[in-house]
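Student: return a 3D structure for these sequence lines:
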Amino acid sequence: MGDLLGVAVLGAGHMGADHIRRLACMVSGARVAAVADPDTARAKEAAAGIDGVAVHAETAAALDAPGVDAVLIASPGPAHEEALLAAFSRRLPVLCEKPMVPDSTGALRVVEAEARLGRRLAQVGFMRRYDAEYRRLKSLLDGGRLGRPLMLHCTHRNVSSPPGFTSAMLINSSVSHEIDAARWLLGQELTAVTVLRPRSAAGAPEGLLDPQFVLFETEHGALVDVEVFVNCGFGYQVRCEAVCERGSARIGEGRTMLVTTGGSAREEVAQDYLVRFSDAYDREVRSWVDATRQGRVTGPSAWDGYAASVAAEAGVRSLETGHRTTVELAPCPDLYAGR
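Tutor: Model (predicted):
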């Protein structure tokens, strides 16, 4: 076990439990060394059957547990800043689920703290960069065969929203994935956002503005629109179409099982992001483990996490005011130059 990367997983909820399973069963070169969750019963359940796992209620205890070499943060967003800074203070590499930090002020503190270290330790969990379809689209756009990208049309639908989901969370939780994907696919920063509010669907909880239509502008004149609908009722769907000068390309139409019976055909629709992006999550964590064991940090950076937080905050302001809102980033530290 000494040759394996010992990982402390912070958070044992839906996402954390899935990462614990992934590290234990799907990813070579790593082991779960510790799990931390205020609900220690939940943490013990998530770690059941895995040898040598220390379970703690507190983050610090898990980070200081014997055999911990790296950290995977899957706790709720408001807890991320403290956990990231604690990992930095121990020089521990981190894979942090999105949002890196929900508010841009806290996200900038994380960027500045990492910049003071003079080396990257954090990777942010924007797993769409590891999805096979998104990677093919990125390669196509970078190759230039279709000419310059002019527009991205994005769709983000969920079966239903969890309890406590707010109108702002449609942007700072759900659309945050499209924010990073757009920046990555286009190689451009987002400069402004406008959020339009159609009438809410009958299936949306009372008071939730769902769906929403989000329009981003970029620094080189491309447009990105996102339909986000988190109570569509019928499935989990993520699609993206790039419209370029000499053609277009669309992803997210992946075919699942087609059942034909009784004179009709029915195609399955994924019901959960862990189903739709299971391969992407596996690839993301494998890549992080491999790079960490080699002393490297790859993938989305803390700066990417900060930029997503700023764009999401601007989107929430536009949602609240009904006005176009600019996205204003702080100067980028040299650590992230050439990102």
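Student: from now on I want contacts and neighbour counts done on CA atoms only, so please keep to that.
Tutor: Fine.
Student: spatially nearest residue to L185, not counting backbone neighbours?
Tutor: Using CA to CA, 6 or more residues apart in numbering and skipping the chain neighbours, the partner closest in space to L185 is K138 (5.3 Å).
Student: sec struct for that neighbour, please.
Tutor: helix (DSSP: H, G, I helix; E, B strand; the rest coil).
Student: what's the separation between it and P149?
Tutor: The gap separating K138 from P149 is 11 Å, by CA to CA, to the nearest Å.
Student: between these two, which is the more surrounded one?
Tutor: When K138 and P149 are compared for neighbours, P149 comes out ahead with 22 against 18, by other CA atoms under 10 Å.
Student: excluding its backbone neighbours, what's nearest that one?
Tutor: Spatial nearest neighbour of P149, chain neighbours left out: C244 (4.1 Å); criterion: CA to CA, 6+ apart.
Student: quick one: the helices in the protein?
Tutor: Here the chain has its helices, by DSSP state H, at 14-25, 40-46, 59-63, 80-89, 104-117, 132-143, 169, 176-186, 273-276, 278-293, 302-321.
Student: find the one among those helices with the highest mean neighbour count.
Tutor: Highest mean neighbour count of the helices of the chain: helix 302-321, a mean of 24 (counted as mean count of other CA atoms under 10 Å).
Student: angle of it against helix 104-117?
Tutor: 170 degrees (axes from the mean of the first three to the mean of the last three CA atoms, to 10 degrees).
Student: one more to line up against the first:
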Amino acid sequence: MSAARRLRVGVIGAGAMGASHARTLANAVASAEVVALYDRDTQRAAAVAAEVGARVADSPEALIDAVDAVVVVSPDFTHVDLVLACLAAGKHVLCEKPLAENAADAHRVVEAEVALGRQLVQVGFNRRFDPGFVELKASVTAGELGDVRLVHGIHRNASNATSTDDATLVTGSMIHELDTFRWLLDGEIVAIRVESPVVDGFRDPQVATLWTDQGQMLTAEVFVNAAYGYDVRVEVVGTGGSAMLEPRTPVVRRTAGQSRSSIGSDFVEHFLESYRIELAQWTEASLAGRVVGATAWDGFMANLVAGHGVDALRSGERRTIDVPQRPALYATPPTHAG
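Tutor: Sure, this is the predicted structure:
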């Protein structure tokens, strides 16, 4: 593909995040052109399409056929079939997390990509592109903290309309931490325990304790109805120091004997810059026939750990995770052009 060519993108899903991705691609990614949208709600699709100068596709299949690459931002249960359709058509695809609702379905994507012999799938774990998280990982990778012993993650939402039961809190929200920890440490999670102070009803919040193949212990607190706002923090503790990703508080007010700052409640707004970077890098990589960010294998591994986490919460026991062998396709970045 010519470096000057613009990637013709189709977006499947025109909800809050789908609309945001479409606008970002249209307005902030010079190498992308949004040409088609699809949503089961045709009025919603038409409204977003009009904003970005795209047309409304009659079906996901028609959209996939009409574009160079696809962004999947539809409900979780649709992800696998849509990604497999993109692979069958040989199209690059950015699929919002999670890749699937369970590890078995996620592995179908891995198998399809391995059979194809090339990587086309990127999973939308956007924290890998967030400047703060990137700086935190750089500190870990450079050895500035010594040998990492502990990682603590906090993930709180004011409210959440998708993680609404014990299982989806793990598979839909905590799954961010499960990918982030693997990426930060360049390691694998080999055991998990998940607990909650709530006994009856929706067990929110939940706290996971995890162990890695490098002997580290990690904790992930996820509270999707914390009421006060959207709050994501991570601390990495090593033998030579610690590094903490703090909440964003650009303005701190000190009045009437009090110090205060604002906390937002919109996760899309909170990570807007990371989404822009993610979409821009995905576009450039797709034009070059490469994949950046989380691969289909990473998506599968996050689903695998999440599944054990759901089982651990239900059983009250620590669960050991047998990490499967990574296929050769994911050992090194692809070098072929698309």
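Student: output the helices of structure 1 in a markdown table; the columns should cover distance to V226 of structure 1.
Tutor: Shown next, in a markdown table, are these (distance: least, CA to CA, whole Å):
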| stretch | distance to V226 of structure 1 |
| --- | --- |
| helix 14-25 | 24 |
| helix 40-46 | 35 |
| helix 59-63 | 36 |
| helix 80-89 | 26 |
| helix 104-117 | 21 |
| helix 132-143 | 16 |
| helix 169 | 14 |
| helix 176-186 | 8 |
| helix 273-276 | 17 |
| helix 278-293 | 21 |
| helix 302-321 | 12 |
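Student: out of those, which gets nearest to L5 of structure 1?
Tutor: helix 278-293 (6.7 Å; CA to CA).
Student: post-alignment, that closest one versus structure 2, mean distance?
Tutor: Following superposition, helix 278-293 of structure 1 is found to deviate from structure 2 by 0.7 Å on average (mean CA distance after the TM-score superposition for structure 1).
Student: so that helix aligns onto which residues of structure 2?
Tutor: The alignment of helix 278-293 of structure 1 onto structure 2 (TM-score structural alignment) spans residues 272-287.
Student: check stretch 220-229 of structure 1 too.
Tutor: Counting by TM-score structural alignment, stretch 220-229 of structure 1 corresponds to 214-223 in structure 2.
Student: what lies in contact with the matching stretch?
Tutor: Stretch 214-223 of structure 2 is contacted from outside by 148-157, 169, 173-174, 177, 187-188, 204-211, using CA atoms under 8 Å, 6 or more residues apart in numbering.
Student: same check on stretch 90-102 of structure 1?
Tutor: The contact list for stretch 90-102 of structure 1, computed with CA under 8 Å, 6+ apart, reads 69-74, 77-78, 80-81, 84, 87, 107, 121-126, 172-173, 176, 288, 292, 297, 302, 305-306, 308-309.
Student: please apply the same query to stretch 225-236 of structure 2.
Tutor: Stretch 225-236 of structure 2 has contacts (CA under 8 Å, 6+ apart) with 148-160, 204-205, 242-247, 263-267, 270.
Student: run the last query once more with 6 Å
Tutor: Residues outside stretch 225-236 of structure 2 that contact it (CA atoms under 6 Å, 6 or more residues apart in numbering): 151-159, 242-246, 263-265.
Student: thinking again about what came up before, what's the spacing between the residue nearest to L185 of structure 1 and D210 of structure 1?
Tutor: Taken as CA to CA, the span from K138 of structure 1 to D210 of structure 1 is 29 Å.
Student: geometric centre of structure 2: which residue is closest?
Tutor: Nearest to the mean C-alpha position of structure 2, by CA atoms, centre = their mean, lies F125 at 2.1 Å.
Student: what does stretch 279-295 of structure 1 contact?
Tutor: Under the criterion CA under 6 Å, 6+ apart, residues 27, 127, 130-131, 297 lie in contact with stretch 279-295 of structure 1.
Student: would you reformat those residues as TSV and include neighbour count and distance to V327 of structure 1?
Tutor: Conversion of the contacts of stretch 279-295 of structure 1 to TSV gives the following (neighbours: other CA atoms under 10 Å; distance: CA to CA, whole Å):
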residue	neighbour count	distance to V327 of structure 1
V27	18	38
M127	24	23
Y130	20	26
D131	18	27
V297	22	27
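Student: and the furthest pair within those?
Tutor: The span of these, defined through CA to CA, is set by D131 and V297 at 18.8 Å.
Student: coming back round to it: can I get the buried part of the contacts of stretch 214-223 of structure 2 as one ChimeraX selection?
Tutor: The following ChimeraX line selects those of the contacts of stretch 214-223 of structure 2 that are buried, judged by 16 or more other CA atoms under 10 Å:
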select :148,149,150,151,152,153,154,155,156,157,169,173,174,177,188,204,205,206,207,208,209,210,211
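Student: all strands of the stretch 201-339 of structure 1, in order?
Tutor: Along the stretch 201-339 of structure 1, counting by DSSP state E, counting those that start in this stretch, strands occupy 212-218, 223-229, 237-244, 247-251, 258-261, 264-267, 325-326.
Student: average distance between the longest one and structure 2?
Tutor: Between strand 237-244 of structure 1 and its aligned partner residues in structure 2, the average distance after superposition works out to 0.4 Å, using mean CA distance after the TM-score superposition for structure 1.
Student: and the angle from that strand to helix 132-143?
Tutor: 10 degrees.
Student: so how far is strand 237-244 of structure 1 from its chain's centroid?
Tutor: 18 Å (CA atoms, centre = their mean, to the nearest Å).
Student: now the second one
Tutor: The gap between where strand 223-229 of structure 1 is centred and where its chain is centred comes out at 16 Å by CA atoms, centre = their mean.
Student: check which residues of it are buried.
Tutor: Quick answer for strand 223-229 of structure 1 (16+ other CA under 10 Å): 223-229.
Student: tell me the residue in structure 1 aligned with I12 of structure 2.
Tutor: Taking TM-score structural alignment, I12 of structure 2 has L10 as its aligned residue in structure 1.
Student: and if you look at V310 of structure 2?
Tutor: In structure 1, V310 of structure 2 lands on V316 (TM-score structural alignment).
Student: with R253 of structure 2 instead?
Tutor: Per TM-score structural alignment, R253 of structure 2 is aligned with V259.
Student: any idea how far Y236 of structure 1 is from its match?
Tutor: According to CA to CA, V259 of structure 1 and Y236 of structure 1 sit 19 Å apart.
Student: those two - which one has more neighbours?
Tutor: Y236 (22 against 10).
Student: how close does the more buried one get to S174 of structure 1?
Tutor: Counting by CA to CA, the gap from Y236 of structure 1 to S174 of structure 1 is 12 Å.
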